[in-house]
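Engineer: Quick one, what's the 3D model for this:
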Amino acid sequence: MLSLEDFKASLTLPSPVEPFFPKWKGAEKVSLFVKRDDAIHPIMSGNKWRKLSNALHTSLPKAIVSFGGGFSNHLHALGFICFKLGIPFTAIIRGDYSATPSPMIKDLIQWQTHIEYVDRITYKKRSDSAYLNELKLQFPDAIIIPEGGSQAQALQGIKDMVDEIEVDFDFIVAPVASGATLAGIVNALKTFNTGSIKNASPTPQRKAIGVGVLKGEGYLESLVEQFLPDSPRREVQQNIPAGERSKIPDRNQGEQHWHINHDYHFGGYAKTPIELQTFCCEFNNTMPFKIEPVYSGKAFWAVKDLLAKGAFNDGARIIILHTGGLQGAR
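Structural biologist: Down below sits the predicted model:
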């Protein structure tokens, strides 16, 4: 069992920001960088560490309960850190995998996680106050962390990620599923300090682009907005004709500072058609780091396609956030 400080010492923080030089059409007209949050730790990496880091303090919780599917990166990361810190952990998993546990569930079992399989009807109640009160009675000493780690505390961890960036940029691109990562980026950009950046440009508004990894126009925006109560929606993709969605707002239009592009979900969450699988396979065979098709693969595909369509201004500086989660590709 490790102390929290010893565990933090095993992490690579700040994570690196690396120049990225793919041979993609249009890539030569912009400057690309990757924020390598996948490099934080082999298991506890990406936005999962960022979203959980501020839920874990010196005074550790006595127990933790959380939710996810059978391949959940969130449950995988949370199960690992709970095992390392000696925190009893209960994973409430959608669907019964007891006969055929996924690789993620096999890891949780090895890490002494208590697993409760629930049907889809029960799982849909994961945000209902009555159901959460039942869980509090069942697990009186536990804190309950929402699915995906998406809670208000997560935003500070994402802000920490943005604050680590020491290269100037106009856009930061990230996959979107539960909304907290994009919300944290949006909040961080409001107060982004360029003091540590050499020759920082007077960009009036750096912008965040979310890549929806599931079908959810309007729904994904609402997930982000629940964490941005004082910020009206700047640009909602459902109000833009489909043929116009590839166009990125000009970086001098300061008021439109975030939006979600819904053109790259490939049919829904965890839908990975052969063209996406092929793209990820070729990427992994030629690039200095790996991606997976559920989150990062869709984000990198989106950037490739948007570049080919001329959606970014020439000279734009673009950071792609690698949110980790490679284990989910198993």
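Engineer: alpha carbons only for contacts and neighbour counts from here, please
Structural biologist: Noted.
Engineer: buried ones in stretch 44-57?
Structural biologist: 44, 45, 46, 47, 48, 49, 50, 51, 52, 53, 55 (16 or more other CA atoms under 10 Å).
Engineer: Now do it: distance from first to last residue.
Structural biologist: 16 Å (CA to CA, to the nearest Å).
Engineer: which residues touch it?
Structural biologist: With contact meaning CA atoms under 8 Å, 6 or more residues apart in numbering, stretch 44-57 is reached by 4, 36-40, 73-74, 77-78, 80-81, 148-151, 153-158, 160-161, 181, 322-325.
Engineer: so where does the residue sitting furthest away from the middle of the chain fall, helix or strand?
Structural biologist: Using CA atoms, centre = their mean, the residue of the chain lying farthest from its centre is residue 137. It sits 30.8 Å away. Assigned by DSSP states H and E, residue 137 belongs to helix 129-138.
Engineer: Over to residue 280?
Structural biologist: Applying DSSP H and E, one finds residue 280 within helix 274-286.
Engineer: what sits up against that helix?
Structural biologist: Against helix 274-286 from outside (CA under 8 Å, 6+ apart): 290, 291, 292, 293, 297, 298, 301.
Engineer: The residues you listed into CSV, with extra columns for neighbour count and secondary structure?
Structural biologist: Formatted as CSV, those follow (neighbours: other CA atoms under 10 Å; DSSP: H, G, I helix; E, B strand; the rest coil):
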residue, neighbour count, secondary structure
290, 18, coil
291, 24, coil
292, 25, coil
293, 26, coil
297, 23, helix
298, 27, helix
301, 18, helix
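Engineer: The stretch 151-300 of the chain: strands as residue ranges?
Structural biologist: Listed in chain order, the strands of the stretch 151-300 of the chain (DSSP state E, counting those that start in this stretch) span residues 171-176, 207-212, 258-261.
Engineer: quick one: the helix holding residue 280 to chain centroid distance?
Structural biologist: Taking the mean of its C-alpha atoms, helix 274-286 sits 20 Å from the chain's own mean (CA atoms, centre = their mean, to the nearest Å).
Engineer: quick one more, to check against the first:
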Amino acid sequence: MIHPLILTLENTLLNEKNIRIAIYRGDLEHEKAPGNKWHKLKFNLEAAKVQGAKQLISFGGPYSNHLHALGNIALSFDITPIAIVRGELQPKLTPTLRDFVKAGGVLWPSKRIDYKAGMDSEFVANLKNYYPDAYWVPEGGSNSLGVQGCCDWAQEIDAQTKTLGEFNTWVVSAGTGATSAGFLAYEKIEKNNSPDILVFPALKGGEGLLNDIRRFALTQNPNTDIERLKIIGDYHHGGYAKLPQGLKDYIEKLHSLNPGLQLDPVYTAKVVYGLEQEIVKGNLDNKNLLLIHTGGLQGWSGYQ
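Structural biologist: You can find the predicted model right below:
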């Protein structure tokens, strides 16, 4: 699952700066919920099953990777997936939502003002009365069980690095921060060898995730060394899900160098681009970098 990654930068530059880089192919995990999606959902699904829940309700946009994964796997737990979708539904559903319905899911459109209010909205209060036996999961699977799943995932990833030498820095994208928090909460037995966690948010103002990530990590592991975390918020390319031509051209160039690798446009592609820029700036000298591919390739359905 750990493969070499060829950047658009010259190898001589990487050698001069003593930088080594590889990619963990989370996109090749779990066909129905690739990348971090399964790991954030698995303990929530188990908890819903123990609770005897008949439905699992969560939140997401019309192209949500999280909802797509939930729709794919919830019925295998004998639980009906229900999505509260941001924005009014259009007559023609997105490919993501069509897949969700095809998998047996139920859609509830939410006004943006209600969606922003989340669990405190009157809309959710009404749904709780309508589905009294439902289990609720926050957007992106970002709760303590989602973080626990990502902490376990970090242990699995680390086990695969044993024969490859130590990676002193793990690099990951962020939407809600649950994956980053799980990685930060994971610590090796020799704590001073635990990797630093370098986070590239996919949305504007992503630096604001810092406190959420630290809080989630400390809840999972009160002894977490939060100084291992660094957030770089300069490479969102205009905001969440924005795909300017320059980034699109970069993705195509990177694919030509790595024919077996596909990057999603919302998360991982922006991370690789940001990494290259930080290398050129001299901010990552003497680093052994492990980039985590978090999946999300179905997100391409939202672009021409």
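Engineer: Would you mind putting the strands of the stretch 151-300 of structure 1 into CSV with distance to residue 316 of structure 1 and mean neighbour count alongside?
Structural biologist: As requested, these are exported to CSV (distance: least, CA to CA, whole Å; neighbours: other CA atoms under 10 Å):
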stretch, distance to residue 316 of structure 1, mean neighbour count
strand 171-176, 8, 26
strand 207-212, 11, 26
strand 258-261, 16, 24
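Engineer: Where in structure 2 does stretch 292-307 of structure 1 fall?
Structural biologist: Mapped onto structure 2 using TM-score structural alignment, stretch 292-307 of structure 1 spans residues 264-279.
Engineer: thinking again about what came up before, could you give me the buried positions within the helix holding residue 280 of structure 1?
Structural biologist: Buried residues in helix 274-286 of structure 1 (16+ other CA under 10 Å): 276, 279, 280, 281, 283.
Engineer: Looking at the buried residues of stretch 44-57 of structure 1, which are in helices?
Structural biologist: 46, 47, 48, 49, 50, 51, 52, 53 (DSSP state H).
Engineer: Please enumerate residues in contact with the match of stretch 292-307 of structure 1?
Structural biologist: Here stretch 264-279 of structure 2 has contacts from 7-9, 171-174, 200-202, 234-237, 240-243, 247-248, 250-251, 263, 284-285, 291-300, using CA under 8 Å, 6+ apart.
Engineer: at 6 Å instead, please
Structural biologist: Applying CA atoms under 6 Å, 6 or more residues apart in numbering, the contact partners of stretch 264-279 of structure 2 are 173, 200, 202, 235, 241, 263, 296, 297.
Engineer: Show me which pair in these is furthest apart.
Structural biologist: 235 and 297 (19.1 Å; CA to CA).
Engineer: Quick check: residue 88 of structure 1 vs residue 183 of structure 1, distance?
Structural biologist: From residue 88 of structure 1 over to residue 183 of structure 1 (counting by CA to CA), the distance is 29 Å.
Engineer: more neighbours, the two?
Structural biologist: residue 183 (28 against 18; other CA atoms under 10 Å).
Engineer: Just tell me what that one corresponds to in structure 2.
Structural biologist: That one, residue 183 of structure 1, aligns with residue 181 by TM-score structural alignment.
Engineer: doesn't residue 213 make contact with that match?
Structural biologist: Yes - with contact defined as CA atoms under 6 Å, residue 181 of structure 2 counts as touching residue 213 (4.8 Å).
Engineer: Quick one: distance of stretch 171-191 of structure 1 to the chain centre.
Structural biologist: Relative to the chain's own centre, stretch 171-191 of structure 1 is displaced by 9 Å; criterion: CA atoms, centre = their mean.
Engineer: Can you get me the start-to-end distance on that stretch?
Structural biologist: 15 Å.
Engineer: now swap in stretch 68-83 of structure 2 and tell me
Structural biologist: 10 Å.
Engineer: ditto for stretch 99-115 of structure 1
Structural biologist: End-to-end distance for stretch 99-115 of structure 1, by CA to CA: 13 Å.
Engineer: So which bit of structure 2 is that stretch matched to?
Structural biologist: Under TM-score structural alignment, the match for stretch 99-115 of structure 1 is residues 91-107.
Engineer: what does the matching stretch contact?
Structural biologist: Residues contacting stretch 91-107 of structure 2 (CA under 6 Å, 6+ apart): 63, 68, 71, 81, 82, 83.
Engineer: In what element of secondary structure is the aligned residue in structure 1 for the second one found?
Structural biologist: In other words, residue 68 of structure 2. Residue 68 of structure 2 maps onto residue 76 of structure 1 when the alignment is built from TM-score structural alignment. Per DSSP H and E: residue 76 of structure 1 is located in helix 73-85.
Engineer: distance between that helix and the chain's centre?
Structural biologist: Between the centre of helix 73-85 of structure 1 and the centre of its chain there are 16 Å (CA atoms, centre = their mean).
Engineer: Mind listing what's buried along it?
Structural biologist: Quick answer for helix 73-85 of structure 1 (16+ other CA under 10 Å): 73, 74, 75, 76, 77, 78, 79, 80, 81, 82, 83.
Engineer: cool, stretch 222-240 of structure 2 as well?
Structural biologist: For stretch 222-240 of structure 2, a neighbour-count test (16+ other CA under 10 Å) marks 224, 225, 226, 229, 231, 232, 233, 234, 235, 236, 237, 240 as buried.
Engineer: got the end-to-end distance for that stretch?
Structural biologist: One end of stretch 222-240 of structure 2 sits 31 Å from the other (CA to CA).
Engineer: what's in contact with that stretch?
Structural biologist: By CA under 6 Å, 6+ apart, stretch 222-240 of structure 2 touches 185, 196-204, 206-207, 218, 274.
Engineer: closest to residue 123 of structure 2 among those residues?
Structural biologist: For those, the nearest to residue 123 of structure 2 is residue 203 (26.1 Å; CA to CA).
Engineer: Counterpart of the closest one over in structure 1?
Structural biologist: Under the alignment (TM-score structural alignment), residue 203 of structure 2 maps onto residue 214 of structure 1.
Engineer: likewise residue 248 of structure 2?
Structural biologist: For residue 248 of structure 2, the aligned position in structure 1 is occupied by residue 277, per TM-score structural alignment.
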